[in-house]
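Undergrad: Okay, predicted coordinates and the sequence, questions at the end:
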Amino acid sequence: MAFTIDQALTSLRNARDNDRLGHAYLITGPAGSGKEKLACQLIALLQSKPAGEPVAGLFGEEPAAPVEAEPAASLDEAAGPLVNVVRPASAARRIRVADIHELEKGLRVSCGMNETKVAVICEADRLGVESSNAFLKTLEEPPDRSIILILTSRPEQLLDTILSRCIQVELIGDGMIEPETGTPEARWLDQIGEALQNGGSTVKDAFVLARATQDVLGQRKAEIDKHYQTILKEEGRRYKDASEAGKYLERRETELAARGKSDYLKVREGVVQMLIALFGDAVRAQVGGKRRSLPRYSKVAESLASQLSHAELEKRMKAVERLGELANTNVQENLAFEASFLDIVGVD
């Protein structure tokens, strides 16, 4: 059963109040369902102070109210001495064994009796075989006063031995995947929607949309590269007179290049997820479902639902999923997009 964020939080709060919290939670749901937001709220629950001793009041002793902590705006802000967060950060967007070892160190630090250590693994489907096995040891024997949160939109990619040791909390998508109006992604999705609504299914249509997709990704890649180049230049000015500055800056250049590639791959995955969401909305529209992951594109979804059979919609959605898989291989990106869009627009 899938929950909204509020429903899931209420259930977790009840478990906390009754001292029934598990040691590991698998938080799943589609992109935009609020997995990280729920993790931030649960961390705040764990950091809240319980009701203290009764205090003197106007009419005698009154129970002291618990002090609820304010949730952080993001997991990066929530991170601290007792909260360790791991994300895919290598050039291949994998969570490395070294990342898991650092996470384990954080779980084994000492803490107060009323404190809880939290380990969060974001995009856990990016765990490799070695890092999964390393993490499994921690999951089997979690340290005292610790909770592990595993976040993923693809739980089927995790080892069964990991799944079996977690309490699953599945979230309902809430449309947050939709791009903001005026962004390159929004203009690109407008173009995709217009072509699909108008029945565009020629080879030319496929290549035009593939080119438009690459243009959006190229723009985002340029922005990411500029961001990390700026960081490197600032650090170069700051440390230019320091001893061994050259070696440090060489390491930083390699590290920032890997982070830039990781950020780009995440953007590319987001674009693929938007396409999946568009066809998913069309499938829901066809069977009478009201929920939309892309509310502004409801007319596009309804148009696709009326034009295409259920089997054809699923076929095109699978073509988008294959695009995501193909883009992660050694195939040239432009060829992957051109070949996939032939199937996405329905070229025979």
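TA: Sure thing, it's come through. Quick caveat, the model's predicted, so the values are computed rather than measured.
Undergrad: alpha carbons only for contacts and neighbour counts from here, please
TA: Fine.
Undergrad: ok, which stretches of the stretch 1-150 of the chain are helices?
TA: 5-17, 35-47, 75-78, 97-107, 129-140 (DSSP state H, counting those that start in this stretch).
Undergrad: Please tabulate the ones you listed in JSON lines, including the columns distance to Glu302.
TA: Output for those, formatted as JSON lines (distance: least, C-alpha to C-alpha, whole Å):
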{"stretch": "helix 5-17", "distance to Glu302": "27"}
{"stretch": "helix 35-47", "distance to Glu302": "28"}
{"stretch": "helix 75-78", "distance to Glu302": "36"}
{"stretch": "helix 97-107", "distance to Glu302": "44"}
{"stretch": "helix 129-140", "distance to Glu302": "41"}
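Undergrad: Just name the most buried of the ones you listed.
TA: The highest average neighbour count among the helices of the stretch 1-150 of the chain, using mean count of other C-alpha atoms under 10 Å, belongs to helix 35-47 at a mean of 22.
Undergrad: what inclination does that one have with respect to helix 5-17?
TA: Relative orientation of helix 35-47 and helix 5-17, computed by axes from the mean of the first three to the mean of the last three C-alpha atoms, to 10 degrees: 30 degrees.
Undergrad: want to compare, so here's the second one:
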Amino acid sequence: MPFSRTTALEYLRRAHQQSRLAHAYLITGPPGSGKQLLAADLASLVNGTPATDVFSAKAREIFVARPESKSRRIVIEQIRDLEHALQMRAVNARRKVAIIPDADRLQPQAANAFLKTLEEPPKDSLLLLLSALPEALPETILSRCIAIPLALNGQLQSNDEEEKLAKLLQEASRQKSWTIQFAYRLAQEFQRLLRAVREEVKRETEEALKRETTR
């Protein structure tokens, strides 16, 4: 169930205020859903760089790895450079931020190299992966990130369900280690929310059909 960008940022802002941000987030959504805008807002929140400068040369302690090779893939050399930068000591108490737009374009070797960073994140770092095709990412990477799904305007779920999902993700971010019981409850809650959204879509579709037949 996708968030609006505004709701997602509010959830992340609360987690930051409570010192409960996860070390890695996977921001997903179709083109135009605001993945880079949310990443810029979050990077600005923890790093202090203005959001408008996050993806520019003005940004400090923010490192971006984009597809740049002829094959439009993110290669292992880029990930090694990013990892080296994250190991450097941050200045002025800034939090270091790594952003990987189009993370689904990671070469297999690059993905394996970045997995080590996800497993042992450098101190005072935040890792942000962005993707419109998260299913193309290895399961080992997906399982180590908190997913933040975004929706295009006009394709959002109801505010009640959105708030429930926000609370669920916030609770997940507080867990230092997941027990089997917690993982099962999390899966059950996601399934319940998904059923609720499906029922709402079904109801709206039936109402639309009724209106059509009565014309």
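TA: Cool, got the structure. Predicted model, so just to flag it, every value in this text is computed and none were measured.
Undergrad: Of the helices of the stretch 1-150 of structure 1, which is nearest Ile224 of structure 1?
TA: When the helices of the stretch 1-150 of structure 1 are ranked by proximity to Ile224 of structure 1, the top entry is helix 75-78, at 18.6 Å, counting by C-alpha to C-alpha.
Undergrad: hang on, the earlier thing: kindly state which of the helices of the stretch 1-150 of structure 1 is positioned closest to Val287 of structure 1.
TA: Comparing the helices of the stretch 1-150 of structure 1 by C-alpha to C-alpha, helix 5-17 comes nearest, at 25.1 Å.
Undergrad: now that closest one: which residue numbers in structure 2?
TA: Aligning helix 5-17 of structure 1 against structure 2 (TM-score structural alignment) gives residues 5-17.
Undergrad: closest to Arg211 of structure 1 out of the helices of the stretch 1-150 of structure 1?
TA: Comparison of the helices of the stretch 1-150 of structure 1 against Arg211 of structure 1 by C-alpha to C-alpha identifies helix 35-47 as nearest, at 32.0 Å.
Undergrad: What's the average distance for that closest one when superposed on structure 2?
TA: Average distance between helix 35-47 of structure 1 and its aligned residues in structure 2, after superposition and using mean C-alpha distance after the TM-score superposition for structure 1, equals 0.7 Å.
Undergrad: Counting by contacts, list what that helix packs against.
TA: Counting contacts by 3 or more C-alpha pairs under 8 Å, 6 or more residues apart in numbering; DSSP states H and E, helix 35-47 of structure 1 packs against helix 5-17, helix 75-78, strand 146-152.
Undergrad: residue range for the last one in structure 2?
TA: When structure 2 is aligned by TM-score structural alignment, the counterpart of strand 146-152 of structure 1 is residues 125-131.
Undergrad: Structure 2: which residue goes with Leu127 of structure 1?
TA: Under the alignment (TM-score structural alignment), Leu127 of structure 1 pairs with Leu106 in structure 2.
Undergrad: That match reaches Arg73, doesn't it?
TA: Yes - the pair formed by Leu106 of structure 2 and Arg73 meets the contact definition of C-alpha atoms under 8 Å, at 5.8 Å.
Undergrad: which neighbours do these two share?
TA: Contact criterion C-alpha atoms under 8 Å, 6 or more residues apart in numbering; residues bridging Leu106 of structure 2 and Arg73 by contacting each: Pro67.
Undergrad: Compare the two (neighbour count), which wins?
TA: Per other C-alpha atoms under 10 Å, whichever of Leu106 of structure 2 and Arg73 has more neighbours is Leu106, with 26 against 18.
Undergrad: Would you mind measuring from the more buried one to Ala166 of structure 2?
TA: Taking C-alpha to C-alpha, to the nearest Å as the measure, Leu106 of structure 2 falls 28 Å from Ala166 of structure 2.
Undergrad: Equivalent analysis for Asp124 of structure 2, please.
TA: Asp124 of structure 2 sits 24 Å away from Ala166 of structure 2 when distances are taken as C-alpha to C-alpha.
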